[in-house]
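**Q** Pasting the sequence and the predicted coordinates here, then a few questions.
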Amino acid sequence: MTSLSSALRASEAPSDRVIVRHSPLVRICHWVNAGCFVVLLMSGMQIFNADPALTWGPATNFDHPFFSLSARENDDGDPTAGVTTIFGRPFNTTGFLGASRGDDGQLEEHGFPSWATLPAYQDLAMGRRWHFFFAWILVLNGLVYFAYLIGRRHIRDLWPSAADIRAIPRAIVDHARLRFPEGDEALHYNVLQKLAYLSVVVAFPILILAGLTMSPAMDAAFPWLLSLFGGRQAARAAHFLLATYLVLFVIVHLVMVVLSGPINNMRSMITGRYRIKEARR
């Protein structure tokens, strides 16, 4: 009798189903974005190392940057410690930011370490070439993806409703407890995902405009860019801060991918096929 009851319960339990979650175009755009983002991040750090400090305003304030990566030096001029300064408060970041170890094991003055930059050696011109080339690929890819969202009316999927806003506290609790949606609920973004993806959609155009503002040629063609950001140094700071935000977004995104099922998530972004767990009663 016990085995019969167990068999009946097993037969009544809903089985998982497999759906096509992402279209080929979405998957291609995703991986092009991922590749471009890595190259842009590494080449961007190479460019930043040429002047590893940020000020806010129309001109550079060398004496009072709100963020800087520097090194303490001994009497011989050799770096002894890496220092990261944020709003006047210094932090010892020896070995990583400000001063990192070279191939010979000795400390060298670098904003970001050489292993994280493209190219690894200090070459501002080459870093710019990498950055600009892949920036335009990212822009074109983004336009294709945005046109797809508009054409298929998927842009509405990212816009939170009034019910979504009211559900924010519950969504935070569910994420904190690592409770992931099941059944039909897994077919839709929750409110935290909507807000996160929507913020990226908004951040990317501002990031691109800030990057264009740092180009004298673009400023000459479109002088309103300087007025929009309040100067080239302010645009540089905005570009850096938004890039930092996107890095944090990617880190959280990858953590959630791993916690919610890395194989299932990766398969959906490679083949489009996604397995949905049906809600168990």
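**A** Nice, thanks for sending it over.
**Q** going forward, measure contacts and count neighbours with C-alpha atoms only.
**A** Noted.
**Q** Counting neighbours, which bits of stretch 75-92 end up buried?
**A** 79, 80, 81, 82, 83, 84, 85, 92 (16 or more other CA atoms under 10 Å).
**Q** alright, now check it against this:
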Amino acid sequence: MIYRQSRWTRLTHWIWAISLFFMLLSGLQIFNARPQLYIGKQSGFDYSNTIFAIGAENTNAGPRGYTEIFGHRFDTTGVLGWSGPTGNETARGFPSWATIPSYYDLGTARVIHFFFAWILTTTLLVWLVASLINGHIRRDLAPRLDDLKRLPQDIANHARLKFHHTREYNTLQKMAYGGVLFVLLPLMIITGLAMSPSMDSVLPFLNDLLGGRQT
């Protein structure tokens, strides 16, 4: 018998999955406005702190797309930098099939991105409060000493593709669940807020805490 999560747990998780899907694809559209990442507080042509960039350039073989990571350039024509239907290729960071909307529209992408960001944040807070009240976090997600003792065995079982479906989460599941819910998702929300000029005026310390606006 396979245990199924409660209806509300499944609902919130599906809401998170859908929200993350739209946030990812709209985020790629927003990224296309300037497909570069920097380290520090400054950016621009006068600085050399670019760590990631997608672009296109003219070559003897015609326009080519490239991706540059820490100064190392790779030809990514057809996927990143230069993509589109044969004969109608254009210079763009991520291809049209990977962005929402598929055509370049920064305003619409921002609306979609922030709409689902608030849905994600709200449902996450509701889930967190409810899980604290009903004891779900303490009972099911917090690793215990016995869990840590079983960690090597859990790793070995997963490496051998031996999975045991029970009511309780194993140690790796608890660690993965906790890492996503209490580290990655909050970090994603905080870094997203730090990129908002309006939030910078309300919480100016966020940029300094994260190593600068460009970081």
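**A** Done, it's in. In this text, all values refer to a predicted model and were calculated from it rather than measured experimentally.
**Q** Aligned to residue 196 of structure 1, what sits in structure 2?
**A** Under the alignment (TM-score structural alignment), residue 196 of structure 1 pairs with residue 176 in structure 2.
**Q** Would you mark the buried spots in the host helix or strand of its match?
**A** Using DSSP states H and E, residue 176 of structure 2 maps to helix 171-179. Under the neighbour-count criterion of 16+ other CA under 10 Å, helix 171-179 of structure 2 has 171, 172, 174, 175, 178 buried.
**Q** Excluding chain neighbours, what is closest to the first one?
**A** So the one you mean is residue 171 of structure 2. Nearest residue to residue 171 of structure 2, sequence neighbours excluded (CA to CA, 6 or more residues apart in numbering): residue 147, at 5.3 Å.
**Q** what's the burial count for the one you found?
**A** Other residues within reach of residue 147 of structure 2, judged by other CA atoms under 10 Å, total 17.
**Q** What strand or helix carries the aligned partner of it in structure 1?
**A** Under the alignment by TM-score structural alignment, residue 147 of structure 2 pairs with residue 164 in structure 1. In this assignment (DSSP H and E), residue 164 of structure 1 forms part of helix 162-166.
**Q** helices or strands next to that helix in the packing?
**A** For helix 162-166 of structure 1, there is no helix or strand it packs on, judged by 3 or more CA pairs under 8 Å, 6 or more residues apart in numbering; DSSP states H and E.
**Q** Mean per-residue distance, it versus structure 2.
**A** Averaged over the aligned pairs, helix 162-166 of structure 1 sits 2.6 Å from structure 2 after superposition, using mean CA distance after the TM-score superposition for structure 1.
**Q** Helix, strand, or coil at the corresponding residue of structure 2 for residue 112 of structure 1?
**A** Taking TM-score structural alignment, residue 112 of structure 1 has residue 94 as its aligned residue in structure 2. Counting by DSSP: H, G, I helix; E, B strand; the rest coil, the backbone at residue 94 of structure 2 sits in coil.
**Q** what's the answer for the one 10 residues further on, then?
**A** For residue 104 of structure 2, the secondary-structure state derived from three-state DSSP is coil.
**Q** Do you have the strands of structure 2 handy? List them.
**A** Secondary structure of structure 2, counting by DSSP state E: strands at 36-38, 50-59, 62-69, 72-75, 81-83, 90-92.
**Q** looking at those strands, which is closest to residue 124 of structure 2?
**A** strand 36-38 (27.9 Å; CA to CA).
**Q** what sits up against the closest one?
**A** 49, 50, 51, 52, 53, 54, 214, 215 (CA atoms under 8 Å, 6 or more residues apart in numbering).
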